[in-house]
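Participant: Output the structure for:
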Amino acid sequence: MEEKILNTKKNGMPVMLLCILLYVAAILGIVFGGINLDKGRMIGLALFIPGIVWVALGWIPFCGLKVLKPQEALVLTLFGKYIGTLKGEGFYFVNPFCTGINPAAATKLSQSGDVDNSQNNLLGVLTNANSANAAAVQAAENGKKISLKIMTLSNSRQKINDCLGNPIEIGIAVMWRVVDTAKAVFNVDNYKEYLSLQCDTALRNIVRIYPYDVAPGVDTTGDGIADEGSLRGSSETVAMRIRDEIQSKVETAGIEILEARITYLAYAPEIAAVMLQRQQASAIIDARKMIVDGAVGMVEMALDRLSERGTVQLDEERKAAMVSNLLVVLCGNKDAQPVVNSGSLY
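Facilitator: Below you'll find the predicted structure:
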């Protein structure tokens, strides 16, 4: 379905003024026609009948008046046939029998900047029956407008297993907009629901490739080589892959995905406590390794300094005892409490 833009229809104001003038002329024709009919003049009939017909049917052209605000569009059909799309702000006049169509008009997505159709209170209390009919048609058309603004979709958090089988909870925010109104309306049943479903599907497809944290022997790029990709450490890459995956699915619906961002990432509650203990244990091991490396370096430096300067001559047994004591002091969790030997060293 090719989108056709109607650019030559911005003549709503002249048509509206013409219709109002014709209403005034019709009312005057009815008045003067009635006067002439009372006097028996046939010209009164020529004025009275057209005036009555216009007053009864003159509201129909008003149904062809369309007002669009910036970043709005209206897809028009005539007896089931697509005739074009109105885009851009302006006051338009189209065939009064054209109808706007938007299957997703009643669908509201989370945090979505949909077109606000709540301002259809329309002029308070309408006293004229014809004006009431035109207003009802106009209110229905307002609900068919399609927003071309950048909108945000924030679906509920999903529980997904990562590539290691660990259940995680993840949420994303997707920035999107409609770029082809014909595809959005005619290629899918409801483009908003379609987008929401494709976002959930793409999120599952990408998250299953990555581990939550860096894991050995995991290939996340598909090149057969293990890498250090992870959901927590490669969030930019993951978000880009999610965006590309969604875009490939919604291209047929005339939707452009501008950006996708991870808004929430955590282990599922059933394993969160266990994984926290695992992270704490890993941190303790890394800290211990650093402490031991530093202690060994300090002991080596002490022995080398003593040997170079000849301050104290120690045999292998005394060196071992010194190394043991220094390691206990440097690697212990608590402050050392030395015991002073007042006698001979031997």
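Participant: C-alpha from now on. contacts and neighbour counts both.
Facilitator: OK.
Participant: residues touching residue 74, list them.
Facilitator: Contact partners of residue 74, counting by CA atoms under 8 Å, 6 or more residues apart in numbering, are 85-87, 100-101, 144-146.
Participant: go on, residue 339?
Facilitator: Under the criterion of CA under 8 Å, 6+ apart, residue 339 has no contact partners.
Participant: What distance do you get for it to residue 61?
Facilitator: Here residue 339 is placed at a distance of 106 Å from residue 61 (CA to CA, to the nearest Å).
Participant: Next: residue 296.
Facilitator: Distance of residue 296 to residue 61, computed by CA to CA: 93 Å.
Participant: Also this sequence, please, to line up against the first:
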Amino acid sequence: MEIQEVRAWRTSGFLGLGALLLGLFWAGWALKEGSAEREALYLFHLIGGLLLAGLAGAGLITVQPNEARVLTFLGRYVGSVREAGFHYVNPFTVKKRVSLRVHNFNSDRLKVNDAHGNPIEIAAVVAWRVVDSAKALFQVEDYASFVAIQSETALRALASRYPYDGEEKSLRGNPEELAEELKGEVEARLKVAGVEVLEARLTHLAYAPEVAQAMLRRQQAQAVVAARKLIVEAAVGMVKEALMGLEAEGIALDEERKAAMVNNLMVALVSEAQAQPVINAGTLYT
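Facilitator: Reported below is the predicted structural model:
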């Protein structure tokens, strides 16, 4: 059966404190005024005063800001006190503290395989807080440990659904979107424990050491290919504009000279080495 947080009965702690002082005064009076002739009567007053003081003292609690006291009576949950201050509650209840403050969970670096099967290292930080003290205490064995395990499970599941890098949606290329997705998945897992997730973000993302060098070389090769493609496309456009400019000026070239010009321009524009001019001094006839 799922337990929901409810408000427990409480009253001002100063009323309980007054009852405590009254009980002590009553017991002290019985000790001072007691006599052998009326021993039974004064024993009654002494026990009554001590009992009143004990019940009053057992029900006094203080609740700090962003804290809750969960009360149970004979194994049954009877409510929680969230209001900060000095309170008096049912003295026969067991009172347990639950922090409502914001906590950070920093995961270890997990080694998982991404969607392409490449081993990667990934870690995340999750900011969370308890919003239902009853669920946090009674629905799971240890809510702090539950948060840690479920957060790491959600992180592993996220990493296995997307590649490390690529043109499609990836861990490296879409960190903001994946952070929101991770937050939603962790929050869905922690709902049973009465925990709210405020933020979840990746703090570490890298290829595993055994494949890091190979993956770096592959990334460098992909970058070189992309750069070459851009250079060639730009060079083709420049050569096309040069030919169109010559035709606009009325300079006609036969197909052989056009081919030679295109070849020379492409070599000059695409080559990484500085082009060396060659002067055509004519043809030597013998």
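Participant: Quick TM-score on the pair, please.
Facilitator: The TM-score (TM-score structural alignment, normalised by the length of structure 2) is 0.87; 284 aligned residues with a CA RMSD of 2.6 Å.
Participant: what's the counterpart of residue 261 of structure 2 in structure 1?
Facilitator: Under the alignment (TM-score structural alignment), residue 261 of structure 2 maps onto residue 322 of structure 1.
Participant: That match: how many residues sit nearby?
Facilitator: 16 (other CA atoms under 10 Å).
Participant: repeat for residue 168 of structure 1
Facilitator: By the measure other CA under 10 Å, the count of residues near residue 168 of structure 1 is 22.
Participant: contacting residues around it?
Facilitator: Residue 168 of structure 1 touches 159-162, 212, 265-268, counting by CA under 8 Å, 6+ apart.
Participant: In this structure residue 194 of structure 2 contacts residue 136, no?
Facilitator: Yes. Between residue 194 of structure 2 and residue 136 there is a contact under CA atoms under 8 Å: 5.3 Å.
Participant: list the residues that contact both of the two?
Facilitator: Listed as contacting both residue 194 of structure 2 and residue 136 by CA under 8 Å, 6+ apart are residue 130.
Participant: give me the element residue 221 of structure 2 is part of.
Facilitator: helix 209-248 (DSSP states H and E).
Participant: List the buried residues of the helix or strand following that helix.
Facilitator: Heading C-terminal from helix 209-248 of structure 2, the first helix or strand you meet, by DSSP H and E, is helix 255-270. Residues of helix 255-270 of structure 2 classed as buried by neighbour count (16 or more other CA atoms under 10 Å): 261-262, 265-266, 268-270.
Participant: and residue 89 of structure 1, what is it in contact with?
Facilitator: For residue 89 of structure 1, the contacting residues are 67-72, by CA under 8 Å, 6+ apart.
Participant: among these, which recur in structure 2?
Facilitator: Under the criterion both residues aligned by TM-score structural alignment, their matches' CA atoms under 8 Å, the contacts of residue 89 of structure 1 that remain in contact after alignment to structure 2 are 67-72.
Participant: Between which two of those is the distance greatest?
Facilitator: Pairwise distances among these were taken by CA to CA; the largest, 12.1 Å, belongs to 67 and 71.
Participant: higher neighbour count, the two?
Facilitator: residue 67 (19 against 14).
Participant: Spatially nearest residue to the equivalent of the more buried one over in structure 2, not counting backbone neighbours?
Facilitator: Using TM-score structural alignment, the equivalent of residue 67 of structure 1 in structure 2 is residue 62. Closest residue in space to residue 62 of structure 2, ignoring its immediate chain neighbours: residue 86 at 4.6 Å, by CA to CA, 6 or more residues apart in numbering.
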